[in-house]
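> Provided below are the primary sequence and the corresponding predicted coordinates.
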Amino acid sequence: MRDDWKRVRVIANYQFGRGAGIALFPEKPEIHYSRTGRIRQILYQGRRIATLKTDGLLTLSIEGAMMLHRYLPYPRMRVVVGDEAARFVRDGKNAFARHVVEVDPEIRAL
């Protein structure tokens, strides 16, 4: 059970594709647990990279998303929106389908 850092790498590879686990967690990350002992927060160099949700998938922080963005070649795992929507997305709001300019055809909903 204390090899949980390997587990989060496997989850990242499943969710984002081969190599994502190493890209997000190049070294053994710091893991924070819930009161019940479940993995919750995954940190690397003191920064939160991801949160493990109750459905078993990761949600990335901005830092984690940037790490993955640097690792994956364009256009993998990307949705490109127009300039008019970019500032809203940057503020944490949603982009509507009409604002999508380009998208990785391999992206699938989980």
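Arrived safely.
> can we go C-alpha only for contacts and neighbour counts from here?
Will do.
> how about the residue positioned nearest the centre of the chain, what does it touch?
Centroid-nearest residue in the chain: L60, 3.5 Å away (criterion: CA atoms, centre = their mean). Counting by CA atoms under 8 Å, 6 or more residues apart in numbering, L60 touches I49, A50, T51.
> please repeat the previous calculation with a cut-off of 10 Å.
Contacts for L60 (CA atoms under 10 Å, 6 or more residues apart in numbering) come out as A12, L24, I42, R48, I49, A50, T51, L52, M66, M67, L68.
> quick one: secondary structure of the fourth one?
What that stands for is R48. The three-state label for R48, taken from DSSP: H, G, I helix; E, B strand; the rest coil, comes out as strand.
> ok, second structure coming up, stack it against the first:
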Amino acid sequence: GKDITNILFKDVDSIRIERSRATQKLRYIFLENNLILVLRPNNGFFTLSMHSARIIKTNFEMPKLRVIVLNEISEFIKKGRNVFCKHVIDIDENLRPLDEVIVVNQDDEILAIGRLKLPVTYVKSFSSGVAVNIRKGVNKSKI
């Protein structure tokens, strides 16, 4: 949303855009040589990087853009495992399916970034099923 755009792009002079070699369309957005967003060409949505997740986390209070999970499963999520509904303690009420989310533990420590699969009401009420498809766990992240 607009709030996130204002946070990520507040220093416009430090933004660098890289285009796809094949199509010459926008593909990557960097902030001071750190990748912050990647455009998914199949649907036009941006995906978060670990760097942008850290920026968002420091500028917004919990649970904004976050899925909060039990501390006990932190190590599994850090390795890139998906988040199941039964492990979710709290979630941002404004999230919708296919939104990019930051997965954190109860101490607000970033564990992974991924995409929400289900509506928030389902995540809260289901005791089985995948809530978030993890794209990168902090232990697997090179970005």
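Ah, there it is. Keep in mind the model is a prediction, meaning the values are calculated, not measured.
> would you pull the TM-score for this pair?
Here the TM-score for the pair of chains, by TM-score structural alignment, normalised by the length of the first structure, is 0.77; 94 aligned residues with a CA RMSD of 1.3 Å.
> before we move on, the earlier item: what's the closest of the contacts of L60 of the first structure to Y74 of the first structure?
For the contacts of L60 of the first structure, the residue nearest Y74 of the first structure by CA to CA is L68; the value is 11.1 Å.
> setting aside sequence neighbours, what's the nearest residue to L39 of the second structure?
In this structure, L39 of the second structure finds its nearest non-sequential neighbour in F46, 4.4 Å apart by CA to CA, 6 or more residues apart in numbering.
> longest helix in the second structure, please.
When the second structure is scanned for its longest helix (criterion: DSSP state H), the result is helix 50-59.
> matching residues in the first structure for it?
Under the alignment (TM-score structural alignment), helix 50-59 of the second structure falls on residues 62-71 in the first structure.
> just give me the mean distance for that stretch relative to the second structure.
Compared with the second structure after fitting, stretch 62-71 of the first structure deviates on average by 1.0 Å (mean CA distance after the TM-score superposition for the first structure).
> which residues does that stretch contact?
With CA under 10 Å, 6+ apart as the test, stretch 62-71 of the first structure has contacts from 16, 19-25, 42-44, 47-51, 59-61, 75-78.
> still on that earlier bit, only the buried residues of the longest helix of the second structure, if you could.
For helix 50-59 of the second structure, the neighbour count (16 or more other CA atoms under 10 Å) marks M50, H51, S52, A53, I56, K57 as buried.
> with distance to V83 of the second structure as new columns, can those be given to me in JSON lines?
Formatted as JSON lines, the buried residues of helix 50-59 of the second structure follow (distance: CA to CA, whole Å):
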{"residue": "M50", "distance to V83 of the second structure": "17"}
{"residue": "H51", "distance to V83 of the second structure": "21"}
{"residue": "S52", "distance to V83 of the second structure": "20"}
{"residue": "A53", "distance to V83 of the second structure": "17"}
{"residue": "I56", "distance to V83 of the second structure": "20"}
{"residue": "K57", "distance to V83 of the second structure": "19"}
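> pick out whichever of these sits closest to E100 of the second structure.
Distance to E100 of the second structure, by CA to CA, is smallest for A53 among these, at 9.8 Å.
> give the burial count for the equivalent of R98 of the first structure over in the second structure, as a bare number.
In the second structure, the residue paired with R98 of the first structure is K86, using TM-score structural alignment. By the criterion of other CA atoms under 10 Å, K86 of the second structure has 17 neighbours.
> residue in the second structure paired with A23 of the first structure?
In the second structure, the residue paired with A23 of the first structure is I7, using TM-score structural alignment.
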